[in-house]
Structure formats: structure tokens, C-alpha cells
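J.: got a sequence here, can you model it:
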Amino acid sequence: MINPLVLKLEHHDVLSSEEKRVLESMISRMREFRADEDIVSQGSRLTESNLLLEGFAARYKILMNGRRQITALHVIGDFVDLHSHLLKKLDHGVIALTPCQVAVVSHDNIRRITESHPHLTRLLWLSTLIDSATHREWLVAMGRRSALGHFAHLICELFLRLQAVQRTDGYSFQLPLTQAELGDTLGISTVHVNRVVQELRTDRLITWQGDVVTILDWNRLIQVADFDPTYLYLEREPR
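T.: Here you go, the predicted structure:
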């Protein structure tokens, strides 16, 4: 049940058998969410954090005019709100973009881990630091990359993040997001999203059939995206 988180953390450092046991035993309960249902509501006060085991989720903010900006995409193995352990009250919401299965971990359990397992604590801390690094990369993409480069960058990122939790098949992976959701992620209209997707297809960089994206030319795609995966910190080393 906890395997996706183990896979994710083991990309950064070796986990002991005891640490894996702790991760497996920290879950309080399981929850299921429908697509478009809030996992965490903006402004809610939290006593638990949510680990995504199936599906896609997103952090988001709603503007005064009702428009939405997605500020992060979450995939299997991600804690969508680990930071709520210390923040307690979130300034943003987390929504299920697809049907999602979530493992709920009480903040009391997280606190006990921080008190008794320092190495595991550092790895969980690292995951929040990588979230911050990803936010910085998204900010650069939003401000300085073309829409084509921005979307290409997102495809490269999602491919590597899903590969880390064994959810890719060669250069193919599931991306069950609508063009409206991609527009909210990239900060562009659905019409512009469609144009960008068509350009990537025409240039033989990707195919997109149903909800499956296949990267046809990884080297060319990372050039279009100006993609450097350093911010994902996928190298395994002592932490």
C-alpha cells in the first residue's frame, strides 16, 4: 500500500527495513475521492496529511474573479500536503483531478517519526524541499518560457516523476487531464493548449491517444523544453 512512497524516497537514498516498516505502519485510514472533489479545502485546519496512492491531484488557488490557477500537480507517491503538519492551516486547496485513492497519515504519527527516526525525517523533509524546487521551476516556466516550451517542460517533468514510481511504459505514460485543466496549469486558454499539443504532434515530438502520452524523441523534446532535471534531485546519495 505504501510502495509508491518507498519507491520515491529510494530514488534519493537507501531505506532500511525498519524505515520501510515505519512508513507502512503510519497510515491511519484510507479515503477515496471523486474527480473534481477537494482532498483539502483552502483555509481548512488540518490534523492529518494525505499520501496519494492512485490518481492525479493538484494544488490550486482561486482568484477573486473565479478563475483558477493550478500551482502543482501531484502523482502517485506524493504527499499532497505534508507541509500542513507544521502550517496547520493551508492557503490553497488540493483537488482530485481524477478518481483518487489516498492514505491518511495523522500529524501525531508524523511527529513521532520526527522524534524517533531522524534519517526518515530528513527524507520526508527533502520531499518538501523538492516541492519548493519544483515551484521555482514552474515560476520560471510561467514567466520566461513560451507556451510550447512550458508544456514540453511539463511533459518531461511528469515523465521522470512517474518513471520514479514505476508508472511509465517505455516512453509512454498516462496523462488523464483535460485541456481546461492543462490551461489552468500553464496559465493559457484551452484554445492555446490545443495549438501547443498540435504543434508537438506535428513536430513528431509526442503522440497523445486517449489519456496516454508517448514521447517520440526525448532528446529533441528536452531541447524544446530547455529541460534540466536537476531540480527533481533523483540521484541516490546519503542524506
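J.: from here on, just use CA atoms for contacts and neighbour counts.
T.: Fine.
J.: gap between stretch 51-68 and the chain center?
T.: Centroid separation between stretch 51-68 and its chain, computed with CA atoms, centre = their mean, to the nearest Å, is 11 Å.
J.: list the buried residues for it?
T.: Of all the residues in stretch 51-68, those buried under the rule 16 or more other CA atoms under 10 Å are 51, 52, 53, 54, 55, 56, 57, 58, 59, 60, 61, 68.
J.: do the same with stretch 179-188
T.: Within stretch 179-188, the residues that qualify as buried by neighbour count (16+ other CA under 10 Å) are 179, 181, 182, 183, 184, 185, 186, 187.
J.: how about the helices in the protein?
T.: In chain order, the chain shows helices spanning 3-10, 17-25, 84-87, 107-116, 118-144, 147-164, 179-186, 190-202, 218-225, with DSSP state H as the criterion.
J.: switch those over to CSV; also include distance to residue 36.
T.: CSV is the format used below for the helices of the chain (distance: least, CA to CA, whole Å):
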stretch, distance to residue 36
helix 3-10, 23
helix 17-25, 28
helix 84-87, 21
helix 107-116, 25
helix 118-144, 22
helix 147-164, 20
helix 179-186, 11
helix 190-202, 18
helix 218-225, 29
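J.: out of these, which is closest to residue 78?
T.: Between residue 78 and the helices of the chain, the shortest gap by CA to CA is with helix 3-10, which sits at 6.8 Å.
J.: here is the second sequence; please produce its structure so I can put it next to the first one:
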Amino acid sequence: MNEPIEAKGISHCSVFDSEKSWYDLLSDDEKILIDKHSVSINFKKGETVCKRGAFASHIYYMEDGLVKVYLEEKNKNLILMLAIRNNLLGMAAIFDGNDKLPYSVTAYTDSRIRMIDINVFRQILKQNADFSFHVINLLNEKTAQIYGRFFSLTQKQLHGRLADILLCLANRIFQSNSFELPLSRADLGDLTGMSTESVIRMMKEFKDDGLIGMHCKSIELLDIARLERISEFG
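T.: Just a heads-up that it's a prediction; the model follows:
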């Protein structure tokens, strides 16, 4: 059983996979400019793509893979979102008067990311209205997603938070109700604002209640309707 499930509402963990590529909105000359001032780099699972507080010299385009975007403070992390292919990261650093990255990015899986010179990106924003409008839409989408994340973390009980993340992984990341989970239980704890122990306990409860099936790293969502109710009512 490996069929896609319909995504409902705002995702509480990931940025949407846009069907329309921003690259297609560029003129031929702009594409040449981007290609000349960008480079694709492969990152292995666990490698840091960029660090919060570093000088913002590039925009990061997700060509393939899965990364987490997060804030880090001492020994604690707050995951803002997960990002998959066709997403632009680092755009929060392009407003006037700012020259530092506001968050860190780390690869959850082997990923390929194109690093684009931020000044070239700014130049195209100023001269291409369709491209700028698309970027504004992406920023608004990310803002709405982060609002959803904060609501889930602050207003929902543990069961609701876990249901949110499992549905998001199925709907937005893997687009299937059965998938191999690349995240550790500690990663799930960071995503849900729970301790690792609480994640393990909640996952066992969900399994015992027939909501999910688990075998090693494999997870299958068995009762989508009930998970959606748990997510909705927290």
C-alpha cells in the first residue's frame, strides 16, 4: 500500500513543493546570469549547509534532498520547517540593512543544493516583476507555514503534534502513506517539541491503537481519518 494521500490545509512541517519553477520565470539573459554566478554542491546526510549568524552571501536552491531549517541556541534547536526540492532558502536575509543569515540549515538526507550569489538574486528581483511576485508568494507561504508550526507547538497536546508531523511527512515530503523515515526519534522530538522518550512512547501508543504500522525505519499510516481528527483537535 503505497498510494499518495491528499494534502489538507497548511503543512505544519514542510514548505510546499511548488509545481512552477522560479527558473522558468527568468529571461534567457537572466538564466545565463544565474548559471554564471551559481554552483551546485552535494551535501551528505548530517552536513551543515549554512549557519545562523554567518554572512549571507548566497541564496540556496534545493535541487534534491531533504533539509531542516532551524534556530539553535546552546543545546536546543527549534525546527522552523523542512524543505524539499524546488525550494529557495536564505531569502529572509535579502532585506535592506541585513547581511546575516537568520537560521541554520542542515541536510537530513544526501542533498544537492545550488548556491546563487545573493547580489545577482537581488538584481533580478528588481528587474523581473513576475519573478519578484513568485518570490513574494513563496515568502508568504513560508510565513503561513511557520504560523501553523507555532500554533501546533504551543496549543496542541502531544498526540496532536505527533499526528501533525506524521501527516506532513506523508503529504508533503514522501507523498505516500508508507515511507522510510530518515529522521531519528530525537529529530522527531525537535520537530514536535517533545523529549525523545515522549516520541517513543507516543509512537508506541499510535501503533498499539492501529493508527500506524512500524518496522525498523519503515512507517505506514494505517488510519488517515483518525490521524487527521487527532491533528485537528490536538
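J.: TM-score for the pair, please.
T.: Structural agreement between the two chains, given as a TM-score (TM-score structural alignment, normalised by the length of the second structure), stands at 0.78; 212 aligned residues with a CA RMSD of 2.7 Å.
J.: still on that earlier bit, among the buried residues of stretch 51-68 of the first structure, which one sits closest to residue 127 of the first structure?
T.: residue 51 (12.1 Å).
J.: how far off centre is stretch 37-48 of the first structure?
T.: How far stretch 37-48 of the first structure lies from its chain's middle: 17 Å, per CA atoms, centre = their mean.
J.: end-to-end on it?
T.: Distance across stretch 37-48 of the first structure, first residue to last, is 18 Å (CA to CA, to the nearest Å).
J.: can you list the buried residues in that stretch?
T.: Applying a neighbour-count criterion of 16+ other CA under 10 Å, one finds 37, 38, 39, 40, 41, 42, 46, 48 buried in stretch 37-48 of the first structure.
J.: translate the third one into the numbering of the second structure.
T.: Same thing as residue 39 of the first structure. Taking TM-score structural alignment as the alignment basis, one finds that residue 39 of the first structure is matched in the second structure by residue 49.
J.: distance from the centroid: which residue in the second structure tops it?
T.: In terms of distance from the mean C-alpha position of the second structure, residue 29 ranks first, at 30.6 Å (CA atoms, centre = their mean).
J.: how close does residue 219 of the second structure get to residue 211 of the second structure?
T.: 11 Å.
J.: what of residue 33 of the second structure?
T.: With the distance defined as CA to CA, residue 33 of the second structure ends up 50 Å from residue 211 of the second structure.
J.: show me which of the two is the more surrounded one.
T.: The neighbour comparison of residue 33 of the second structure against residue 211 (other CA atoms under 10 Å) goes to residue 211, with 19 against 16.
J.: OK, contacts around the more buried one?
T.: 221, 222, 223, 224, 226, 227 (CA atoms under 8 Å, 6 or more residues apart in numbering).
J.: which residue in the first structure lines up with it?
T.: For residue 211 of the second structure, the equivalent position in the first structure is taken to be residue 205, counting by TM-score structural alignment.
J.: please say which position in the first structure residue 171 of the second structure maps to.
T.: Applying TM-score structural alignment, one finds that residue 171 of the second structure aligns to residue 160 in the first structure.
J.: show me what residue 145 of the first structure aligns to in the second structure.
T.: Residue 145 of the first structure is assigned residue 156 in the second structure as its aligned equivalent, the criterion being TM-score structural alignment.
J.: how close does the residue most central in space within the second structure get to residue 199 of the second structure?
T.: Closest residue to the average C-alpha location of the second structure: residue 82 at 1.7 Å, with CA atoms, centre = their mean. Residue 82 of the second structure sits at a distance of 18 Å from residue 199 of the second structure (criterion: CA to CA).
J.: same question, residue 19 of the second structure
T.: For residue 19 of the second structure, the distance to residue 199 of the second structure equals 33 Å [CA to CA].
J.: which one's more surrounded, those two?
T.: More crowded of residue 19 of the second structure and residue 199, by other CA under 10 Å: residue 199, with 22 against 7.
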